[in-house]
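Colleague: Here you go, sequence then predicted model.
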Amino acid sequence: MKNLLSLILIFVFLTSCSTLSRKRENSKLKSEIKETLLTYTAKQEAPKLVVGIVVDQMRYDYLTRFYSRYGNGGFKRLMNDGYNLTNNHYNFVPTYTAPGHASIYTGTSPMNHGIIGNNWYDKMEDKVIYNASDKDYTGVGTDSEDGKMSPRKMLTSTVTDQLELHTQGKAKVIGISIKDRGAILPAGHAADAAYWFEGGDRGNFISSTFYMQQLPQWVSDFNTSKKADHYLKTWNTLYPLETYTASGPDLNDFEKAPKGKETATFPYDLNNLRGENGNYSLIKGTPYGNSIVADFAVEALKKEEMGKDEITDFLAVSFSSTDYIGHQYGVNSVEIEDTYLRLDLDIERLLNALDQEVGNGNYTVFLTADHGAVHNPAYLQSKRVNSGYFSRSNFEKQLNKDLKTMYNQEDLISNISNDQIFFNKENVRKNKINPIDLENFIATLIIDYVHIDKVYTRNALVSGIQADGTGRLIQNGFHHKRSGDVIFVLEPAVISYSKTGSTHGSSQSYDTHVPLLFYGNGIRKSSSSKRTEIIDIAPTISSLLKISFPNGATGNPISEVLK
């Protein structure tokens, strides 16, 4: 403390020096002391609040492609006044929403946390299961299946769990999203609350008895206010349509119009379209889904008094409407550009609320994405770029036919999903087929199928380390107990999807390369093109908070980000 007081007295004395010569002589020393004071303060004071922002289906180049059109208070504020990591990637496949969110917050990949997809085939139950479904819990604020959720299928702890454990449950942790999985997985197992949006005829934020027995009064009040009705209005471009030069033409062949509308073109009369498009669920596929999440997050910040004491709280916010819009209209659409310009304003609004409620310098923010997205293959083909479409039904028919020819047996395959082939173990054993021989036969067979680029077997993934790039990503996404027996990889820009819109899930850079921005308390102002991985986020935040890493963490702190 004496050293700190001495530095302060010296800094004040040097600052008060009035002559030009003294200013010149002491400017360097003043700068060094100021930096020391800032560093000392950062070391002494943890942020009062950490805010994790995940933007669903955000490619890295959405930061640069729309940069000139962003305001100064949203994305640009985080990029220019924080730490911008421009070469951040997912280190596994499949690149889907649930594995992405789980990996951000656990600091490890599906091989450890077990969330191998949004849905996956459960070999024990012989059925496809959802990543957050849990029949042991019921909805709060709803009586529908939408509330029967928990994070229990995620096998490892999250950075939010570790904060709760470190503070003996005194930290307040809340997850918020349009999607249940976007709220539940980041909030973790020990959270105070997770809230997600129920569409259909309700238009409310709901939760699960895993977290609470009834909604807090402020949530009930928010739902009663029918904020969702406000957003069922006309969606037109924020600026004149002719200014959207970072996208393709509004009318094209690569987008899917909502039901009840002939073309995917502006404007969209949402109130008129709601009847044929799921009523309140329609909001999810518009920029207003992000806006209502921002509304709810600001309300949570205020009503829950987050960041008001000396114990760090954690607010996990996932903006998911970008994913719905990307799937429907595609990477190159005016709809996507307009959505990100509007999201920029929502993020600015959230940051302003943080300034007002917590105080600039008292909170830390990180922003990233759960995956990217591919350009529409039909659009790429129009530009003479290699791309295509893969029929999973034709693939399955051909595979079963070839297996019948080879083994004179049917039903050797139980399921094909997430580019994984699951054997029918009982039939394989009954027919005395060696599983490794079957793996190798299928691998040798399907590598010659159209659009199959690479194939990996369970035996190869379990018994050895994959050295090449794609193999490493496959292995990091492979869970020994939950994953399949043969995994195949499609050629770049080949997807199993409709001819309109965009999708994701691959090991290609358009799916793995996502933004990573840090801002605020304890964060340096700079940028780097050094490669980082999504699993590095949780260890970095853990290091900032001086708490234990999540218990399955395999990522490393990005030390240059921290003061």
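Modeller: On my side now, so go ahead. Residues are numbered from 1 along each chain as shown.

Colleague: Please make it C-alpha for all contacts and neighbour counts, starting now.
Modeller: Will do.

Colleague: Pick out the residue nearest the middle of this structure.
Modeller: By C-alpha atoms, centre = their mean, the chain has its centre lying nearest to Asp370, at 2.5 Å.

Colleague: mind checking how far it is from Thr470?
Modeller: 19 Å (C-alpha to C-alpha, to the nearest Å).

Colleague: Equivalent analysis for Pro110, please.
Modeller: Per C-alpha to C-alpha, Pro110 is found 15 Å from Thr470.

Colleague: Okay, one more to line up with it:
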Amino acid sequence: MKQFTCVGGWLIAGLLWFTSVAPVSAEGPKLLVLLVVDQFRADYVETYGGQWSGGLRRLIDNGAWFTEAAYPYLNTVTCAGHATIATGAYPSTHGMISNSWWDRALSQSVRCTFDPDVEVVSYGIPHEPGESPNRLRVPTLSDELRLQLDSDARVVTFSLKERSAIMLGGHLADVVTWFGRNNAWVTSSVYTKRPIPFLADFIQASPIEVLHGTRWSRTLAATNYLYEDDIEGERPPANWEGTFPHLLEGEQGLPDEQFYERWRTSPYSDEALGQMAVAALEQLQLGQRASTDYLAIGFSALDHVGHRFGPKSHEVQDVLIRLDATLGRLLDELDRWVGQDRYVVGLSADHGVSPIPEQMIALGFDAGRLRFRLVREHLESVLEQLLGPGPHVAGMAANSVYLVPTAQRQLAQNPQLRVGVLEGFKEIPGIQKVFFADTLAERRLSEDHLERAAALSYYPGRTGDLVYVLKPYWMSGAAASHGTANFYDRRVPVVLFGANIKAGRYASVASPADIAPTMAHLVGVTLAQVDGRVLAEALQ
């Protein structure tokens, strides 16, 4: 039995759990594994790689490592990055331009996965908004795997974040699980109407709350870490200091919101995801049947920690050391259950991260923090001088300014007013360049790399009217952040490992968008809309 649904203009078959067996080729890998480490800067491999001896080390040393890989687009954030890795397309194609954007019809910001028409299926407290992939405009690698090759393929994804798990899982996954806003593991009714039995058993047997009172200390001796432990500009979670150790404890001595936030901001959350993946590997026999299956994990701890402590912190280094161990155990289990020559791994990140601005200022660089309230006030002042009394700004999100309809019409009719707006916008400290969005659709091949980056993040109806690009070392938000076209945000690792992969270091042009087309090639699947390429130089 199949239920057919139209999603983003294409027809997909909503498949029931593990039914309808289709013949598959005996050749090629039997399990595709995507590992996405949130906020994993490419230079962490060179800078901190000497601290690793487990899974990260094995992937780098024995895999095909594309040392110059980078995203070519502007909005280097989680939802856009995971969608790009899963589809092989850029935001201008897949439509997931950011973690959220301004919805003109609703007059509010909406999350990339927010869907009030579906329900959350919870393994704990059920009350939170629905989430789904309904805004994703192209099929993912796993969708095409099931549609073209084998409807019995099992598709499993895990992450702390809904936007990570859902983008990696696409529209047709079986098990898509994330840690919800109400501090419970959850999924969406898009994928299942009830908790998955093996996962419910695992969660009951491995409660997060047993970690209450645990101290997160350095894994290695302090002398093995680079830089100082407490650096200017760090912003630890409430009631944590800037130095080790860090106590995973609730505010009242019981598991509460503070405890769960501390758990997210620690390597223990990555370890939980690794354990869940191993449970799925065993219980669902991933890669152990005639079908080719798909397993994807979005490791989120590095992002939570990096935002708070910055890229030079001991905390970031220790998260990577422990992730190295977690991945080592996962690879060992893949060898055991699937076999070394029967799976292929793609390792990458959704984005990098900026240095902490205060640290760059201390070194004499032009750096700082952009305050959205001040940006909006300045732009309103500029627009009032040009257009008359406002307000003229409806909202701000995704490196964009969204104007009210009257301001849109006035500017569309008068090129001189548009020039005035651009000049006024560039007076704001930290702004490098500004574009009117309606000029970007045809500029994806622009020789101006910033214009091209903005164009590759542009999607009609979602991007605002004005798109701005920040200068290097300028940012907004936490201690350190991302979301710009600067190279430290765009450059991330791309590593392929396993069946039919030729190990080595490759300096050729590459992008995380190349992972899905390459994996699709290995299993004989054709992706519908891709901006990436097959990394043929790394194939045996």
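Modeller: Thanks, I have it. Values in this document were obtained by computation on a predicted structure and should not be read as measured data.

Colleague: List the residues that contact the residue nearest to the centre of the first structure.
Modeller: 54-58, 95-101, 104, 514 (C-alpha atoms under 8 Å, 6 or more residues apart in numbering).

Colleague: could you redo the last one with a cut-off of 7 Å?
Modeller: Asp370 of the first structure makes contacts with 54-57, 96-97, 100-101, as judged by C-alpha atoms under 7 Å, 6 or more residues apart in numbering.

Colleague: now those in TSV, with secondary structure, distance to Ala228 of the first structure and neighbour count?
Modeller: Below are the contacts of Asp370 of the first structure laid out as TSV (DSSP: H, G, I helix; E, B strand; the rest coil; distance: C-alpha to C-alpha, whole Å; neighbours: other C-alpha atoms under 10 Å):
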residue	secondary structure	distance to Ala228 of the first structure	neighbour count
Val54	strand	22	26
Val55	strand	20	24
Asp56	coil	20	26
Gln57	coil	23	31
Tyr96	coil	27	25
Thr97	helix	24	24
Gly100	helix	27	31
His101	helix	25	26
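
Colleague: Show me which of the residues you listed is closest to Ile283 of the first structure.
Modeller: Distance to Ile283 of the first structure across the contacts of Asp370 of the first structure (C-alpha to C-alpha) is lowest for Asp56, with 15.3 Å.

Colleague: how about the helices in the stretch 101-250 of the second structure?
Modeller: 141-144, 162-169, 197-205 (DSSP state H, counting those that start in this stretch).

Colleague: can you tell me which of the ones you listed comes nearest to Met396 of the second structure?
Modeller: Closest among the helices of the stretch 101-250 of the second structure, using C-alpha to C-alpha: helix 162-169, at 20.1 Å.

Colleague: re earlier: now do the same for the residue nearest to the centre of the first structure: its match in the second structure.
Modeller: Using TM-score structural alignment to pair residues, one finds that Asp370 of the first structure aligns to Asp350 in the second structure.

Colleague: do the same with Tyr268 of the first structure
Modeller: Structural alignment (TM-score structural alignment) places Tyr268 of the first structure against His246 in the second structure.

Colleague: looking at it, its match is touching Pro237, isn't it?
Modeller: No - using C-alpha atoms under 7 Å, His246 of the second structure is not in contact with Pro237; the gap is 10.0 Å.

Colleague: more crowded one of the two?
Modeller: Comparing His246 of the second structure with Pro237 by neighbour count (other C-alpha atoms under 10 Å), the higher total belongs to His246, at 20 against 16.

Colleague: hmm, back to that, how about the match of Asp370 of the first structure, secondary structure?
Modeller: Assigned state for Asp350 of the second structure: coil (three-state reduction, DSSP: H, G, I helix; E, B strand; the rest coil).

Colleague: could you redo the helices of the stretch 101-250 of the second structure as TSV and give each row mean neighbour count and distance to Thr223 of the second structure?
Modeller: Shown next, in TSV, are the helices of the stretch 101-250 of the second structure (neighbours: other C-alpha atoms under 10 Å; distance: least, C-alpha to C-alpha, whole Å):
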stretch	mean neighbour count	distance to Thr223 of the second structure
helix 141-144	26	43
helix 162-169	30	35
helix 197-205	13	37
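
Colleague: Can you check which of those helices gets nearest to Gly524 of the second structure?
Modeller: helix 141-144 (10.4 Å).

Colleague: which part of the first structure lines up with that closest one?
Modeller: Using TM-score structural alignment, helix 141-144 of the second structure corresponds to residues 159-162 of the first structure.

Colleague: That stretch vs the second structure, mean deviation?
Modeller: Following the fit onto the second structure, the mean deviation recorded for stretch 159-162 of the first structure is 0.7 Å by mean C-alpha distance after the TM-score superposition for the first structure.

Colleague: How far off centre is that stretch?
Modeller: On the basis of C-alpha atoms, centre = their mean, to the nearest Å, stretch 159-162 of the first structure sits 17 Å off its chain's mean C-alpha point.
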